[in-house]
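>>> Show me how the following folds:
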Amino acid sequence: MIKVICVGTIKERYFKEAAEEYKKRLSRWTKIEEIEIKEEDENKYRNVEMLLKKEAEKILKHIKEGQYVVVFDINGTQLSSEEFAELLDRKVSKGEEIVFVIGGSNGLADAIKKRANLLISFSKLTFPHQLFRILVYEQIYRGFTIIKGIKYHK
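Here you go, the predicted structure:
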């Protein structure tokens, strides 16, 4: 099973449709669960660290002992699509649950990064949150097509 925990919501219909399409495609190979964590209001907190701590508490409630946690972070390791597919294959073939965590506009608290088994960076570039979620789903889908030998990845 794959769980995707996201801070923030998708607002635009076309991003929602893209996410739903990838989740539908993935459903033939794995169960996929998406959890949206409401992004905290910056005006309620004295500083960003307190805001991130509150979001981290909400995220950690959805992560169980024994789950393999992958956090997306600009300072993480960059993987090729084939390496990402190998990671998926190793975990899914053993029946392990993988949890992908996507931070909000303020990033993620250190507590989440410390809980991660792996930090992954897609790029040094900054992406809009909604678009990044689609990129994550696309890479998970691409990974499964590589694993299954389906012509999609070039």
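>>> C-alpha from now on. contacts and neighbour counts both.
Will do.
>>> hey, where'd the helices end up in this structure?
Taking DSSP state H, the helices of the chain run over residues 13-26, 48-60, 81-93, 110-115, 129-148.
>>> dump the residue contacts of the residue nearest the centre of the chain.
The centroid of the chain falls nearest to Phe100 when counting by Cα atoms, centre = their mean (3.4 Å). Neighbouring residues of Phe100 by Cα atoms under 8 Å, 6 or more residues apart in numbering: 2-5, 69-72.
>>> compare with the first, here's sequence two:
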Amino acid sequence: MNIKLIVVGKLKEKYLKQGISEYAKRMSKFCKFKIIEVADEKAPEKLSSAQMEQVKETEGTRILSKIKEKEFVFALAILGQERTSEEFASEIEKLTTYGHSDLTFVIGGSLGLSPSVLQRADTQISFGRFTLPHQLMRLVLTEQIYRAFMINSGSPYHK
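Have a look, this model is predicted:
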């Protein structure tokens, strides 16, 4: 199984890198895990809606260039469907059972994801209506993917 995170921007915080690295190491017995960073579009603080859409589209084009046709894509979106850890684990298990061995998760930039990326996604997932830093979301998502593997393997980790 291959799991890929496509994220906008570079991760600078050492403590987040360390946490992600730890979960990636733990996941290595379950899957091949990798993170692909695409450049974020430089933009001034105050943007018009047209400029915001242009930034999202530019970042969206970069994201879409990293997605292969056969990949099952989860887009992280505030309006996506919330799941419990158990529901998420079950979804991953069903996908792999029915032939989806390439799962891709997309975390957009500070303005969110473009309509074209949301359209390409097979599903949208939300971790609630809180606004979280995109860098922190990488760690939270990586931990939840690891947790899903632990739930599916019957481990007590997740209790």
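>>> Map the residue nearest to the centre of the first structure onto the second structure.
Counting by TM-score structural alignment, Phe100 of the first structure corresponds to Phe105 in the second structure.
>>> Just give me the match in the second structure for Ala111 of the first structure.
Checking TM-score structural alignment: Ala111 of the first structure goes with Ser116.
>>> how much space between that match and Leu76 of the second structure?
With distances taken as Cα to Cα, to the nearest Å, Ser116 of the second structure is found 14 Å from Leu76 of the second structure.
>>> So which of those two has more stuff around it?
Leu76 (23 against 14; other Cα atoms under 10 Å).
>>> my guess is that one meets Val106, correct?
Yes - between Leu76 of the second structure and Val106 there is a contact at 6.0 Å, judged by Cα atoms under 8 Å.
>>> okay, now Arg46 of the first structure: neighbour count?
With other Cα under 10 Å as criterion, Arg46 of the first structure counts 9.
>>> Could you do Val73 of the second structure as well?
For Val73 of the second structure, using other Cα under 10 Å, the count is 23.
>>> Can you find the partner of Pro146 of the second structure in the first structure?
No, residue 146 of the second structure isn't Pro; it's Tyr. Per TM-score structural alignment, Tyr146 of the second structure is aligned with Tyr141.
>>> residue furthest from the geometric center of the first structure?
Outermost in the first structure, Cα atoms, centre = their mean: Arg46 at 27.6 Å.
>>> Can you state the mean residue-to-residue distance of whichever strand in the first structure runs longest versus the second structure?
If you go by DSSP state E, the first structure has its longest strand at strand 68-77. After superposition onto the second structure, strand 68-77 of the first structure sits on average 0.4 Å from its aligned residues (mean Cα distance after the TM-score superposition for the first structure).
>>> If I take that strand and helix 129-148, what angle do their directions form?
Strand 68-77 of the first structure runs at 110 degrees relative to helix 129-148, counting by axes from the mean of the first three to the mean of the last three Cα atoms, to 10 degrees.
>>> Which other helices and strands does strand 68-77 of the first structure contact?
If contacts are counted by 3 or more Cα pairs under 8 Å, 6 or more residues apart in numbering; DSSP states H and E, strand 68-77 of the first structure sits against strand 98-102, helix 110-115, strand 118-120.
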